[in-house]
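Visitor: how would this look folded up:
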Amino acid sequence: MAGGEEEEQQLLSVYDGHVINNYEDDIRSINGINDFAKEFFIESKKLWYLAFPAIFTSFCQYGLITITQIFAGSLGTTQLAAVSVENSIISGFPFGMMFGLSSALETYCGQAYGANQSEMLGTYMQRSWVILNAMAITAVPLFIFATPVLKFLGQTASLSREAGNFALWMIPQQFAYASMLPSTKFLQAQSKVMSIAVIAAVALCLHAFFSWFLILNLGWGLVGAAMVLDGSWWFIAMAQFLYIISGACGETWSGFSWKAFQNLWGFLKISVASAVMMCLEVWYIMALTLFAGYLEDAEISIDAFSICMNILGWACMVAIGLNVASSVRVSNELGSGHPRKARFSVLVIGVSSLLIGLFFTLILIVSRKRYSGIFTNSSEVEKLVEELTPLVGLSMVFTNVQYALSGVAIGAGWQTTVAYMSTVCYFVFGIPSGALMAYKFKMGVQGIWYGMVLGLCLQICLLLWMIWTTNWTKECYAAEERLRQWRGETLAEETD
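Guide: Just a heads-up that it's a prediction; the model follows:
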């Protein structure tokens, strides 16, 4: 421990006293259990101040498509299937890419805000707007040719036609995403999470009313559903933008700037790495679901797998909140030059995510004989779901921890490294292991799920190893140098 302290002091002396002053204000020494408990409680308050509104926002935004599907289901099974297919395949792919691209802002805006470089946050957000709108434009042909794309993927002609028509009306939604996602990350970096949550809640209420009014009352069908869904996302995007320019964000927004078009290539590189890192997890689940469809009892296997994934998906709403909170806390502390606070925040994040995962698992195990009945009347499916429940519970623990640690990686700017790591864990190790157990060893859908758990476990182990071996003082320097580069400065210019 003494050697580590000495190394930190030696490293700190390199930087002209800038970080030394912050280091003196860093977390005080912890002596005994009482001190640890007090500091843990203080950090937990900061973490959950961010996590609770983020979780609430995730539920509200997830509810938009859920309400649309409910009203579409009242029109008929084909309409319900059309909305589901369009959302998961046609809209799902570009949304996943844009969500990943925007997560680069969690690194840059979070670290800039921690370093009191408030004026840079608006520039970063505008750069992200440029990149995401370009992504939305390139995705337009996918929506225009959605019908033949869906036919090529094996969907029926009637479903492909209905989903294709719905997709045409959903093009404006992509540009709402391109505006909304960067502004969300911009506000989260400043801990202005309550404003995001309020806007999401209002959007959900308006969405429910206008869905009823246009779809059922006026009888506009899927066209009405599309218009309401487009309108809801644009409401969120415009409400967040108006909140930003109203002056509520102070110096972080100083108006539009041509600087948004500078250094786009460098900004794009970490944005793409962020997108790959986020999308690999989605593609991992899609690949495993596809393998489930090749089993002997494919219908029963897919039904059971889908029910378990649905339960895991709702638990992921909490994990997403932890992901947001951990990335903001770590990026803010690194930007502020507080290595010990960043390190302690990681500890609190890890312990909190583990406890929440264990809590959800306990609830799931207790209700293992009953919860599958909500989704199916098939005794065979219910039996298979019950057999999968211990694995689902283990997945909840791993998923909560993995999302929290991924937030740490985003906050520290490790997206490129984690993207390579995810590729190995999921596609070199997880999927082949699951396929081998499912087909070679005749373990069926349980074998596929074992493969998913093994991939997650390996990912967590590697993330823990990265965090354990990280010199957080050097990460503060890396954050400082990264911000200097985006301001067009170099370390030598600063110290001369």
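
Visitor: CA atoms for contacts and neighbours, from now on please.
Guide: Will do.

Visitor: any idea how far residue 177 is from residue 184?
Guide: 10 Å (C-alpha to C-alpha, to the nearest Å).

Visitor: separation between residue 93 and residue 276?
Guide: Using C-alpha to C-alpha, residue 93 is found at 12 Å from residue 276.

Visitor: who's more crowded, the two?
Guide: It is residue 276, of residue 93 and residue 276, that has more neighbours when counted by other C-alpha atoms under 10 Å, with 23 against 16.

Visitor: the more buried one contacts residue 418, doesn't it?
Guide: No: with contact defined as C-alpha atoms under 8 Å, residue 276 does not reach residue 418; the gap is 9.3 Å.

Visitor: would you mind measuring from the most centrally placed residue in the chain to residue 308?
Guide: In the chain, the centroid-proximal residue (C-alpha atoms, centre = their mean) is residue 320; its distance is 5.5 Å. For residue 320, the distance to residue 308 equals 18 Å [C-alpha to C-alpha].

Visitor: same deal with residue 467?
Guide: Distance from residue 467 to residue 308, by C-alpha to C-alpha: 31 Å.

Visitor: neighbour-wise, which of the two wins?
Guide: residue 308 (21 against 17).

Visitor: next SSE downstream of the helix or strand encompassing residue 33?
Guide: Element membership of residue 33, judged by DSSP states H and E, is helix 32-75. Once helix 32-75 ends, the next helix or strand along the chain (criterion: DSSP H and E) is helix 77-85.

Visitor: not counting that next one itself, show me its contacts.
Guide: Contacts with helix 77-85, where a contact means C-alpha atoms under 8 Å, 6 or more residues apart in numbering, come from 68, 69, 70, 72, 73, 158, 159, 160, 162, 163, 166, 222.

Visitor: please apply the same query to stretch 344-358.
Guide: By C-alpha under 8 Å, 6+ apart, stretch 344-358 touches 40, 43-44, 47, 319, 322, 326, 329-330, 393, 396-401, 404-405, 408.

Visitor: what is the helix or strand residue 320 falls within packed up against?
Guide: Using DSSP H and E, residue 320 maps to helix 298-335. Under the contact criterion of 3 or more C-alpha pairs under 8 Å, 6 or more residues apart in numbering; DSSP states H and E, helix 298-335 touches helix 32-75, helix 104-114, helix 171-189, helix 264-292, helix 339-366, helix 379-412, helix 444-469, helix 472-486.

Visitor: please generate a structure for the following sequence too, so the two can be compared:
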Amino acid sequence: MDNSTEEWLLSPEELNSSDLKRRVWNESKKLWVIAFPGMVARVSSFGMIVVTQLFMGHISELDLAAFGLQQSILLRFVDGILIGMSSATETLCGQAYGAGHYHMMGVYLQRSWIIDGVTATILLPLFIFTTPILRLIGQEENIAIEAGKISVWLIPVLYSYVFSLTIQMYLQAQQKNKIVGWLSAFSFLLHVLLSWLFVIKLGFGLAGAMSAFIISSWLLIIGEFVYIFGGWCPNTWKGFAIAAFADMLPLVKLSISSGVMICLELWYSSILVLLAGYMKNATVAISAFSICLNINGWEFMVCLGFLGSSCVRISNELGRGNAKAAKFSIKVALVTSIIIGLIFWVLCMLFSREISHLFTSSEEIAESVFRLHVLLAFSMLLNSVAVGAGVQSMVAFVNLGSYYVIGLPVGILLGYVAHLQGLWIGLLGGVGVQTLLLSYLTWRIDWNEQVNRASERLGRFFIETTEGSDESSNLA
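Guide: Below is the predicted model:
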């Protein structure tokens, strides 16, 4: 393994050093080099949804509510499945990189495209039959009809997620995520420009806002394809391989366990938006709640980007067999993430009224958003406690209990007493319980056992390359 790879891994001397400040500083640098482009990518990607909602709010209240319902329920539902299914790619690629099995990263990427592509196709009927589904569950007729129009526009976006999510994880695992950050930032800026041009300047309304969303999403994918296929990943991308179709079942199982963990988290807030649709003045309720969730979700993308860098660092160390380094890395990541949460908490408390008016011209909706700002601020703070160490099945049970046994019943009971505040209190309660439980579980993890599991997983999925063991010596 060459020097460029070694610098990402904590040496035994560094772990045994008494200079804690130097160790924290070095680990923080390694985390931020990976984290910052990942944050830019995730914030920009989610930002396209937020910007689309922002322009929808200036088309009509109905379009704002319909998009809020579609984005918060349907898009979040399928996004949760695809992010969860793709997270196995992040784990496997990170461990393969740490172990020096570079050729396997391209195989994992192709397998994830197959699995996610099939999954997206299975979910396609939800986009085609949105209006009758919403009617069936009792949503208002005008919102159901408008949401059905929007869902057809979201089909190309659905398939863009198949590639964008997996490619980002593949590149991030090998410290090549700067290109993802640059491409995502460019796509986001282009999306803002196209949205303004199509909606405000040319007056294309709904069609203009959704066209800008689709164009920006796929330009990002095209840029990533050019980077991978153009030869900038010579050691991890060896071209399309038949091996991508081999041993799919173990990867599907890992993807499902990862998917359950994230889906339970993302669907939780979607259910609360659905409940908002049954309240009096559903248009205002859905609009206000979905705006708050998108602000909260945008901040969560920052935490998720930082968590992604932590997962890469931990996976690298587990793949190398260094349990102490993995444990030290997650401690540094947790402290840093909490500091990030505190910063966003302050910003939300100070500028909540200004933020609410960005999304709508309706004073009634803006006031509803403002009334939730204290709870929104604390939700952001709890988001910052980012934890994750490859224990997907355990986390799935924690999410199930925290959200659906505690948070959701509390939200339902209080929602029809305190209205939106009650729903958000339920959301906040579930997140708070989840944070405490996951923090405890992370503290109790046996890192030596995690090293053994990582080794077993790599051995199960490993396919010998014709280049043999020399591949670790020529990593670009």
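
Visitor: give me the TM-score for this pair.
Guide: In this superposition the chains share a TM-score of 0.84, using TM-score structural alignment, normalised by the length of structure 2; 454 aligned residues with a C-alpha RMSD of 3.2 Å.

Visitor: quick check: residue 187 of structure 2 vs residue 223 of structure 2, distance?
Guide: Note on residue 187 of structure 2: its distance to residue 223 of structure 2, by C-alpha to C-alpha, is 10 Å.

Visitor: who's more crowded, those two?
Guide: residue 187 (25 against 15).

Visitor: what does the more buried one correspond to in structure 1?
Guide: Counting by TM-score structural alignment, residue 187 of structure 2 corresponds to residue 203 in structure 1.

Visitor: can you pull the contacts of its match?
Guide: Per C-alpha under 8 Å, 6+ apart, neighbours of residue 203 of structure 1: 232, 233, 235, 236.

Visitor: which one of these is nearest to residue 283 of structure 1?
Guide: Of all the contacts of residue 203 of structure 1, the one sitting nearest residue 283 of structure 1 is residue 233; the distance, using C-alpha to C-alpha, is 24.3 Å.

Visitor: count of residues packed around that closest one?
Guide: Number of residues near residue 233 of structure 1 (other C-alpha under 10 Å) recorded here: 25.

Visitor: nearest residue to it in space, please, no chain neighbours.
Guide: residue 176 (5.8 Å; C-alpha to C-alpha, 6 or more residues apart in numbering).

Visitor: now check structure 2 for the residue matching the one you found.
Guide: For residue 176 of structure 1, the residue aligned by TM-score structural alignment is residue 160.

Visitor: got it, and residue 95 of structure 1?
Guide: Checking TM-score structural alignment: residue 95 of structure 1 goes with residue 79.

Visitor: and that match, how many neighbours?
Guide: Using other C-alpha under 10 Å, residue 79 of structure 2 has 22 neighbouring residues.

Visitor: how close does whatever helix or strand it lives in sit to structure 1?
Guide: If you go by DSSP H and E, residue 79 of structure 2 is part of helix 76-99. Here the mean offset of helix 76-99 of structure 2 against structure 1 after fitting is 1.2 Å, by mean C-alpha distance after the TM-score superposition for structure 1.

Visitor: and for stretch 334-345 of structure 2?
Guide: Counting by mean C-alpha distance after the TM-score superposition for structure 1, stretch 334-345 of structure 2 comes out at 1.7 Å.

Visitor: next, the buried residues of that stretch.
Guide: 334, 336, 337, 338, 340, 341, 342, 344, 345 (16 or more other C-alpha atoms under 10 Å).

Visitor: state the pair within these that is farthest apart.
Guide: Across the buried residues of stretch 334-345 of structure 2, the longest distance by C-alpha to C-alpha is 16.5 Å; it joins 334 and 345.

Visitor: coming back round to it: residues contacting the match of residue 95 of structure 1?
Guide: Per C-alpha under 8 Å, 6+ apart, neighbours of residue 79 of structure 2: 158, 161.

Visitor: distance of it relative to residue 344 of structure 2?
Guide: For residue 79 of structure 2 relative to residue 344 of structure 2 (C-alpha to C-alpha), the value is 24 Å.

Visitor: also residue 310 of structure 2?
Guide: Applying C-alpha to C-alpha to residue 310 of structure 2 and residue 344 of structure 2 gives a distance of 20 Å.

Visitor: SS state for the alignment partner in structure 1 of residue 101 of structure 2?
Guide: Residue 101 of structure 2 maps onto residue 117 of structure 1 when the alignment is built from TM-score structural alignment. Under DSSP: H, G, I helix; E, B strand; the rest coil, the three-state class of residue 117 of structure 1 is coil.

Visitor: try the one 3 residues further on
Guide: Secondary structure assignment for residue 120 of structure 1 (three-state DSSP): helix.

Visitor: now the farthest one out in structure 2, which residue is it?
Guide: Largest centre distance within structure 2, by C-alpha atoms, centre = their mean: residue 18, 36.3 Å.

Visitor: now the end-to-end length of stretch 128-139 of structure 2.
Guide: Termini of stretch 128-139 of structure 2 sit 17 Å apart (C-alpha to C-alpha).

Visitor: same deal with stretch 84-104 of structure 1?
Guide: 29 Å.

Visitor: residues in contact with residue 322 of structure 2?
Guide: The contact partners of residue 322 of structure 2, by C-alpha under 8 Å, 6+ apart, come to residue 451.

Visitor: aligned to it, what sits in structure 1?
Guide: Residue 322 of structure 2 maps onto residue 338 in structure 1, by TM-score structural alignment.

Visitor: before we move on, the earlier item: from residue 205 of structure 1, how far off is the residue nearest to residue 233 of structure 1?
Guide: Taken as C-alpha to C-alpha, the span from residue 176 of structure 1 to residue 205 of structure 1 is 18 Å.

Visitor: more neighbours: those two, which one.
Guide: Remark: of residue 176 of structure 1 and residue 205, residue 176 carries more neighbours, 21 against 15, as counted by other C-alpha under 10 Å.

Visitor: can you tell me which residues contact that one?
Guide: 230, 233, 234, 237.

Visitor: again with residue 222 of structure 2
Guide: Contacts of residue 222 of structure 2 (C-alpha under 8 Å, 6+ apart): none.
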